[in-house]
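**Student:** mind folding the following:
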Amino acid sequence: MVVDGDSLFGPVDPVSDAGWSDAPPRMGFFTDTSVCIGCKACEVACKEWNGVPGSGLDLLGMSYDNTGALTANSWRHVAFVEQPRRVGSSGSGAFAGAPTGGSAGAVSAGVAAGSSHDSGTRPGLSTGSSEAAGRMAGGGPQFLGMPGSQPPGRAGDGGGRSDFRWLMMSDVCKHCTHAACLDVCPTGSLFRTEFGTVVVQEDICNGCGYCVPACPYGVIDQRRGDGRVWKCTLCYDRIGAGAMPACAQACPTESIQYGPLEELRERAAARVAVLHEQGVPEARLYGHDPGDGVGGDGAFFLLLDEPEVYGLPPDPVVTTRDLPRMWRRAGVAALAMAAAAVAAFVGGSS
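**Tutor:** From the prediction side, this is the model:
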């Protein structure tokens, strides 16, 4: 659906808006970067389940990040953001790109608190898991970025590295509420599922590439030698059968959580509140607000720094928001030209 740029975004149900009736709750991802350890299990699981071609080994000069970005061959991308101390810093914990409003040491506080996983059961990421919600909201893993061996900003405590920290985030397609890619696709290859997700049908895609610049997050990409576009489907085949997406199933720290979107939003808000109480004021949610520029994302994140640090746009908007106004103006201009032509013809013949 093209959204009029003159209107304000309100609560929208993209499922019913797409014509689905008696649909299940909208499903999505909540990615808590404070407990991401950068293991890349999600990347591997995504490739294995979906048959995504390998990306090859290329460190790209970016720490241990061998994929670099979301592409047609990387539907999940674990970003490694290394934040060194400022030049001349004497171990005070002041980082280049340090979180706004607090010290890097505060963000990494609790990094050694460990994990409370029950090794006998799969962490409860499925619908209605109050145990998982409790762990993530309160007593769950407290990694909060991965330093060398102790929290940054504690030089003098002995033994540990305090010159950098890693912020890690498993990025993915956002499955926007107002998805511009749907607006521009001329073949119907991109469609909204009954779960509220956005999926590419590769057998219908003609490789036009219109959706690539339409995505405000730069997620969609064309595969070399193929021409068609590929991206995360939120494992449409798995969730349709009642299973969990492969990436969430493989995540060992519950950083990637899957479930009904409204439930995830409540769980995320509780998690942020707990982190604030624990002295991590930098914790914030990204993409969770239905009132933002894309109407809220179906995949949203808890971040420990500004969105730009993770390579995310600070204020994403629907790139097709001005299309209705443009078509109206084009229509008015066409009518004016037709009227002028008629007038000239009538005036010349008389």
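
**Student:** drop to CA atoms for contacts and neighbour counts, all remaining ones
**Tutor:** Fine.

**Student:** hmm, A133 is touching R267, no?
**Tutor:** Yes - the criterion here is Cα atoms under 8 Å, and A133 meets it with R267 at 6.0 Å.

**Student:** in stretch 218-233, which residues are buried?
**Tutor:** For stretch 218-233, the neighbour count (16 or more other Cα atoms under 10 Å) marks 218-222, 228-233 as buried.

**Student:** now these in a markdown table, with distance to A72?
**Tutor:** Output for these, formatted as a markdown table (distance: Cα to Cα, whole Å):
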| residue | distance to A72 |
| --- | --- |
| G218 | 11 |
| V219 | 9 |
| I220 | 7 |
| D221 | 5 |
| Q222 | 6 |
| R228 | 9 |
| V229 | 7 |
| W230 | 5 |
| K231 | 6 |
| C232 | 9 |
| T233 | 12 |
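
**Student:** strands of the stretch 201-350 of the chain, residue ranges please.
**Tutor:** In the stretch 201-350 of the chain, the strands defined using DSSP state E, counting those that start in this stretch lie at 221-222, 229-230, 256-260, 284-286, 299-303.

**Student:** to compare with the earlier structure, here is another sequence to fold:
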Amino acid sequence: MDPASGQERMGFFTDTSVCIGCKACEVACKEWNAIPEDGMTLTGMSYDNTGALGASTWRHVAFVEQTRPAPEGRTRLPLLDGRSAGTEQQGAGVAGGATAQETVVGGSGGDIRWLMSSDVCKHCTHAACLDVCPTGALFRTEFGTVVVQEDVCNGCGYCVPACPYGVIEQRPEDGRAFKCTMCYDRLGAGQEPACAKACPTDSIQFGPLDELRERAALRVDQLHEAGVTEARLYGEDPDDGVGGDGAFFLLLDEPEVYGLPPDPVVTTRDLLAMWKHAGVAALSLLGACGAAFVLTGRGRR
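**Tutor:** Down below sits the predicted model:
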């Protein structure tokens, strides 16, 4: 709860176990926010035509292909409605529920598992981009999200290296920074973000952050009971290096597999101490210069 606005903090929970890689979220994000196209060229990275988050890609669907030894029995992931889906249903959709993603192609040397995840700005609790912005272009909204005001951004680029996730990017045309706003304009009108609205499997879930964390914990328990022991949450812990993310994930492998840092830390955590040390150093230098001036004056006498 934001004490200033009395508004619950809102966020995203992305359950990658039911992402089918359809890219509906990418398309909806671009359409609603009038973001320029940037993914019409072949990247050579499977079906990943956008490559990474950037100034013109506020939602990015990653496709991770893994070759694994062929198991004796197929893993069946439970669906959101409590049923389970086998590998033959991958990507096809199941009436009344969302398909699970698991092994999709078999062969004598093993199976290929596809891990798909829709990445987005994390809207950190302790957002370093806010700390370094000199113009106030970046601000925290009454919903707890972090937004860039494009008409205030001066293109200094300080926020780019400050982001521990590498989310923010400047557009080459004018140098201004852009990233996901969690559809701030839609939230103000009582609507959910365009990406969550468009997601056909409820992989992207939007709502009060506390409720999403509870829902995510239950989902992990459900997967563990089904034998999917590698299921884990990423970014939901308020005690992590960024104070918890406003957009967190359920992953089926290590964060690095999805291109996420394993232990993100707010990059400005030592900023106050650095300024204190710089102040002490400046005072020491000033004192040394004063002493040298006095001694020089005495020597001339």
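
**Student:** just put the strands of the stretch 201-350 of structure 1 in TSV and tack on distance to R325 of structure 1.
**Tutor:** Formatted as TSV, the strands of the stretch 201-350 of structure 1 follow (distance: least, Cα to Cα, whole Å):
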stretch	distance to R325 of structure 1
strand 221-222	28
strand 229-230	28
strand 256-260	34
strand 284-286	29
strand 299-303	29
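
**Student:** and the ones you listed: which comes nearest A155 of structure 1?
**Tutor:** With Cα to Cα as the criterion, A155 of structure 1 lies closest to strand 299-303 of the strands of the stretch 201-350 of structure 1, at 25.1 Å.

**Student:** so which bit of structure 2 is that closest one matched to?
**Tutor:** Residues 247-251 of structure 2 are matched to strand 299-303 of structure 1 when aligned by TM-score structural alignment.

**Student:** now do that stretch: distance to the chain's middle.
**Tutor:** Distance of stretch 247-251 of structure 2 from its chain centroid, counting by Cα atoms, centre = their mean, to the nearest Å, is 8 Å.

**Student:** tell me the buried residues in that stretch?
**Tutor:** Here stretch 247-251 of structure 2 shows 247-251 as buried, counting by 16+ other Cα under 10 Å.

**Student:** and stretch 20-35 of structure 2, by the same measure?
**Tutor:** Within stretch 20-35 of structure 2, the residues that qualify as buried are 20-30, counting by 16+ other Cα under 10 Å.

**Student:** do stretch 109-116 of structure 2 as well
**Tutor:** Using 16+ other Cα under 10 Å as the test for burial, stretch 109-116 of structure 2 gives 111-116.

**Student:** what does stretch 301-315 of structure 1 give?
**Tutor:** If you call a residue buried by 16+ other Cα under 10 Å, then stretch 301-315 of structure 1 has these buried ones: 301-307, 309-310.

**Student:** what comes into contact with that stretch?
**Tutor:** If you take Cα atoms under 8 Å, 6 or more residues apart in numbering as the criterion, stretch 301-315 of structure 1 is touched by 30-34, 79, 81, 97-100, 107, 144, 167, 169, 216-217, 268, 272, 282-288, 292-293.

**Student:** translate F29 of structure 1 into the numbering of structure 2.
**Tutor:** Checking TM-score structural alignment: F29 of structure 1 goes with F12.

**Student:** how big's the offset between the helix or strand that match falls within and structure 1?
**Tutor:** If you go by DSSP states H and E, F12 of structure 2 is part of strand 10-15. Compared with structure 1 after the fit, strand 10-15 of structure 2 shows a mean deviation of 0.2 Å (mean Cα distance after the TM-score superposition for structure 1).

**Student:** now for that strand, which elements pack on it?
**Tutor:** Applying 3 or more Cα pairs under 8 Å, 6 or more residues apart in numbering; DSSP states H and E, one finds that strand 10-15 of structure 2 contacts strand 111-119, strand 204-208, helix 209-225, strand 247-251.

**Student:** swap in 7 Å and give it another go.
**Tutor:** Counting contacts by 3 or more Cα pairs under 7 Å, 6 or more residues apart in numbering; DSSP states H and E, strand 10-15 of structure 2 is packed against strand 204-208, helix 209-225, strand 247-251.

**Student:** residue range for the longest one in structure 1?
**Tutor:** Going back to what we said before, that points to helix 209-225 of structure 2. By TM-score structural alignment, helix 209-225 of structure 2 lines up with residues 261-277 in structure 1.

**Student:** in the stretch 51-200 of structure 1, which spans are helices?
**Tutor:** Remark: helices assigned in the stretch 51-200 of structure 1 by DSSP state H, counting those that start in this stretch are 104-107, 130-134, 180-184.

**Student:** those: which one's closest to S21 of structure 1?
**Tutor:** helix 180-184 (19.2 Å).

**Student:** what stretch of structure 2 does the closest one fall on?
**Tutor:** Counting by TM-score structural alignment, helix 180-184 of structure 1 lines up with residues 128-132 of structure 2.

**Student:** how about F293 of structure 2, what's its partner in structure 1?
**Tutor:** Per TM-score structural alignment, F293 of structure 2 is aligned with F345.

**Student:** average distance between the next helix or strand after the strand holding F12 of structure 2 and structure 1?
**Tutor:** Downstream of strand 10-15 of structure 2, the first helix or strand assigned by DSSP H and E is helix 24-33. Its aligned residues in structure 1 lie a mean 0.2 Å from helix 24-33 of structure 2 after superposition (mean Cα distance after the TM-score superposition for structure 1).

**Student:** report the aligned residue range of structure 1 for helix 24-33 of structure 2.
**Tutor:** Counting by TM-score structural alignment, helix 24-33 of structure 2 falls onto residues 41-50 of structure 1.

**Student:** which residues touch the matching stretch?
**Tutor:** The contact list for stretch 41-50 of structure 1, computed with Cα atoms under 7 Å, 6 or more residues apart in numbering, reads 53, 76-77, 246-248, 250-251.

**Student:** of the residues you listed, buried ones?
**Tutor:** For those, a burial check counting by 16+ other Cα under 10 Å picks out 76-77, 246-248, 250-251.

**Student:** could you measure the alignment partner in structure 2 of R238 of structure 1 against C199 of structure 2, distance?
**Tutor:** Superposed on structure 2 with TM-score structural alignment, R238 of structure 1 falls opposite R186. R186 of structure 2 sits at a distance of 16 Å from C199 of structure 2 (criterion: Cα to Cα, to the nearest Å).

**Student:** try K30 of structure 2
**Tutor:** Shown here: K30 of structure 2 relative to C199 of structure 2, a distance of 14 Å by Cα to Cα.

**Student:** what's the burial count for L283 of structure 2?
**Tutor:** 12 (other Cα atoms under 10 Å).
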